[in-house]
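*Asks:* please work out how this folds:
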Amino acid sequence: MAAGLSLSLWLWRSRCRALLSRPAGAVRAHRGLAAGPEMHFGFQSVTEEERREKIYQVFENVAKKYDVMNDSMTLGIHRVWKDILMHKMNPCPGTLLLDVAGGTGDIAFRFINYVRSVRQRQLQRKLKHHQNLSWQEIFDSYQKDQFNSLGDSQVVVCDINREMLKVGKQKAQHLGYSEGLSWVLGNAEELPFDDDKFDVYTIAFGIRNVTRIDLALQEAYRVLKPGGRFLCLEFSHVSNPLLSRLYDLYSFQVIPVLGEVIAGDWRSYQYLVESIRQFPPQEELKAMIEDAGFFKVDYENLNFGIVAIHSGFKL
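*Replies:* From the prediction side, this is the model:
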């Protein structure tokens, strides 16, 4: 009897130790508790928390080689796509932009350059209409306007990853960007900004890596002013069957190899390729943006749908 009781006690203790040594998700599942909704990390099925942690680690790993890899993977075409996004935005001096998941500063720097160019043309037109001014008056007016080269425009770069922000700040310092630019550590699903604050919200190649796209879209809507514009540049779905097969071949056979050779990281770039295939197609993303409250939602395919720019307005 005593021997049987001792054996039962030993088995119970062993089972407890086994349960305690399991990951938290496994313990919850054993107890019949929910481990969180199942989500995709590339082609893997993971919990929401696991996805968030894995994606953070991906960008922690690739931050220093991010720009080089973008040029290598897209043969430099990503620069053209971002230029098209900026021309579609067509910001004027005074615009307040929030660029989410923009840690390396690509959109922010383009915004500053674009607004400066518009501001410069405005100044030149203004001086042409004042031919009767003296040289001193023209000089004083020019100096005054040059001092405020962005016309009170501001761009706030918000990214969840400290390493990406660090790279962006270093680039800004190296390239001489400081005026009208600020950096904020923040989550796209829970932005640290007031309601109705920004004129434009952009997210370029970032929404694909957000854990809850619906929450990110709701936050975009919240922080935009009435009349504000949402712009999303993201890899999408190619409609041409032949091109789609060639694109898949390049994506799965070439891009991870480039990741290994250039960044020493095969797995992160394998995930990035897989995440594109798991991302909602153009019409589905359009419906999600409309569900978040945006109006006049449309999209423009670039390079046969390899990427798409989605646009919507908060009315």
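*Asks:* going by C-alpha atoms from here, please, whenever you check contacts or count neighbours.
*Replies:* Will do.
*Asks:* I'd like to know which elements the helix or strand hosting residue 107 is packed against.
*Replies:* Assignment of secondary structure by DSSP states H and E places residue 107 within helix 106-128. Taking 3 or more CA pairs under 8 Å, 6 or more residues apart in numbering; DSSP states H and E as contact, the helices and strands that helix 106-128 lies on are helix 77-89, helix 135-147, strand 154-159.
*Asks:* residue 24: neighbour count?
*Replies:* 12 (other CA atoms under 10 Å).
*Asks:* quick check: it vs residue 213, distance?
*Replies:* 25 Å (CA to CA, to the nearest Å).
*Asks:* who are the contact partners of the residue nearest the centre of the chain?
*Replies:* With distances taken as CA atoms, centre = their mean, residue 206 lies nearest the centre of the chain, 2.4 Å away. By CA atoms under 8 Å, 6 or more residues apart in numbering, the contact set of residue 206 is 100-102, 234.
*Asks:* so which of those is surrounded by the most neighbours?
*Replies:* residue 100 (28 neighbours).
*Asks:* isn't that one up against residue 203?
*Replies:* Yes. Contact criterion CA atoms under 8 Å: residue 100 and residue 203 qualify, at 5.1 Å.
*Asks:* can you check which residues contact both of the two?
*Replies:* With CA under 8 Å, 6+ apart, residue 100 and residue 203 have no common neighbours.
*Asks:* alongside the first, I'd like the structure of this one:
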Amino acid sequence: MAALLPRATKRLRLSPSTDSVCHGCRRAFASSIRHGQQQQPAPSQHVSQSDKTTHFGFKTVAEELKASRVRTVFSSVAANYDTMNDLMSLGIHRLWKDHFVRSLNPGIRLTSATTSSPQSATGQTILDIAGGTGDIALRMLDHATTINRDNATSVIISDINPEMLAEGRKRFATSPYYSTTTTSPNRRVSFLEANAEDLSAIESNSIDLYTVAFGIRNFTHKQVALQEAFRVLKPGGVFACLEFTPRLSNPIMNGIYKRWSFGAIPLIGQVVAADRESYQYLVESIERFPSQAEFAGMIEDAGFIVPGKERGDGGDLEGGWEDLSLGIAAIHKGVKPA
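*Replies:* Below is the predicted model:
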């Protein structure tokens, strides 16, 4: 990546001719520099009161500051989030999300064998983390209703950012899943402002399906969030994640993709949303996300069974995920043991 980023380093050098500079002046100049350096406070006294740091894009920040910075970024992009996703991915993100939902097949199909089942009357309870604008939740409910004829499955949309949840409420205000009328109340979707690393508002073993799409790379402690996902899921419940990957397997395509990401996306953010910095962070956050094999290993470490996984000769995890569009994004799944 260093080769793709602008070179901003400038070198300062003294003139090779030093005859005009007296030795006394040079000694005084050096002494003043040493004195100034002694007056500078230690950097750690100003960066953070905590010794623990994490990454915020390519920057290093104190752990306790990351969540607030991520919240600020998504507050800034909330109103233009869906439009920007279309521009950044040329609309392909919609195909990824459609495939993601179809692969999960949410809802419980009613058949003669299931009509008498107590579970069929209640449907599934789905938790969509970092659900923000509600595009995944809406797809889930549409699929459950139209494909599986399930009118009972419900979705909890959870996000740390209230502005993103506000966009989700706007989306569902005109849907058949969030009626507020007293004559026909229909609340198959609810909204929860929460940090994915602390889902104390949700009972253990209460969720059938946990989804997170393009959100987990922004979490400060991803392993903690995975452990919370494991806690809230029922035995046999499914964890499913759709996320960008840090690099493509093909080096040539990876180079083209990186040039597009770091060159075009921040510029589009500046032109369309008047916010280059936030979209620069979004690109950098992808670069800092674990590889497919690393993230599949993290899911397994949280206690999940990773479908389709294999172990290579070196013991490294191979498989257990589905690459999309040459590996620009990937779908990861984990099943909580029954």
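*Asks:* coming back round to it: tell me the most buried of the helices and strands packed on helix 106-128 of structure 1?
*Replies:* strand 154-159 (a mean of 23; mean count of other CA atoms under 10 Å).
*Asks:* what's it packed up against?
*Replies:* strand 96-100, helix 106-128, strand 181-185.
*Asks:* ranking these by burial, who's on top?
*Replies:* strand 96-100 (a mean of 25).
*Asks:* over which residues of structure 2 does stretch 200-219 of structure 1 lie when aligned?
*Replies:* Matched against structure 2 by TM-score structural alignment, stretch 200-219 of structure 1 falls on residues 209-228.
*Asks:* can you classify residue 41 of structure 2 by secondary structure?
*Replies:* coil (DSSP: H, G, I helix; E, B strand; the rest coil).
*Asks:* what separation is there between it and residue 171 of structure 2?
*Replies:* Residue 41 of structure 2 is 51 Å from residue 171 of structure 2, by CA to CA.
*Asks:* what's the answer for residue 135 of structure 2, then?
*Replies:* 8 Å.
*Asks:* same question for residue 212 of structure 2.
*Replies:* 18 Å.
*Asks:* neighbour-wise, which of the two wins?
*Replies:* Legend: neighbour count by other CA under 10 Å for residue 212 of structure 2 and residue 171, higher for residue 212 (20 against 15).
*Asks:* ranges for the strands of the stretch 201-338 of structure 2?
*Replies:* Secondary structure of the stretch 201-338 of structure 2 by DSSP state E, counting those that start in this stretch: the strands cover 207-213, 233-244, 309-311, 317-319, 321-324, 329-335.
*Asks:* which residues touch the third one?
*Replies:* With CA under 8 Å, 6+ apart as the contact definition, strand 309-311 of structure 2 has outside contacts at 317-321.
*Asks:* neighbours of residue 49 of structure 1, how many?
*Replies:* 15.
*Asks:* hang on, I meant residue 265 of structure 1
*Replies:* Residues near residue 265 of structure 1, counting by other CA under 10 Å: 17.
*Asks:* how about it, what's its match in structure 2?
*Replies:* Using TM-score structural alignment, residue 265 of structure 1 lines up with residue 275 in structure 2.
*Asks:* over to residue 91 of structure 1?
*Replies:* So residue 91 of structure 1 corresponds to residue 106, using TM-score structural alignment.
*Asks:* what do you get for residue 55 of structure 1?
*Replies:* Using TM-score structural alignment, residue 55 of structure 1 sits opposite residue 70 in structure 2.
*Asks:* returning to what we had before: need the contacts of strand 309-311 of structure 2 in a markdown table with neighbour count and distance to residue 48 of structure 2, can you?
*Replies:* Shown next, in a markdown table, are the contacts of strand 309-311 of structure 2 (neighbours: other CA atoms under 10 Å; distance: CA to CA, whole Å):
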| residue | neighbour count | distance to residue 48 of structure 2 |
| --- | --- | --- |
| 317 | 18 | 37 |
| 318 | 17 | 39 |
| 319 | 18 | 40 |
| 320 | 21 | 38 |
| 321 | 21 | 37 |
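*Asks:* out of these, which is nearest to residue 271 of structure 2?
*Replies:* residue 321 (35.2 Å; CA to CA).
*Asks:* now do that closest one against residue 273 of structure 2, distance only.
*Replies:* Residue 321 of structure 2 is 33 Å from residue 273 of structure 2, by CA to CA.
*Asks:* could you do residue 122 of structure 2 as well?
*Replies:* Taking CA to CA, one finds residue 122 of structure 2 at 42 Å from residue 273 of structure 2.
*Asks:* what about the match of residue 91 of structure 1, which SS state?
*Replies:* coil.
*Asks:* can you tell me the closest non-neighbouring residue to it?
*Replies:* Among residues not flanking residue 106 of structure 2 along the chain, residue 144 sits closest, at 5.3 Å (CA to CA, 6 or more residues apart in numbering).
*Asks:* OK, contacts around the counterpart of that neighbour in structure 1?
*Replies:* Correspondence of residue 144 of structure 2 to structure 1, assessed by TM-score structural alignment: residue 115. By CA under 8 Å, 6+ apart, the residues touching residue 115 of structure 1 are 91-93, 150, 153.
*Asks:* longest helix of structure 2, counting residues only.
*Replies:* Determined from DSSP state H, the single longest helix within structure 2 is helix 251-273.
*Asks:* and the contacts of that one?
*Replies:* By CA under 8 Å, 6+ apart, helix 251-273 of structure 2 touches 1, 4-5, 77, 80, 84, 87-88, 247-248, 275-280, 283.
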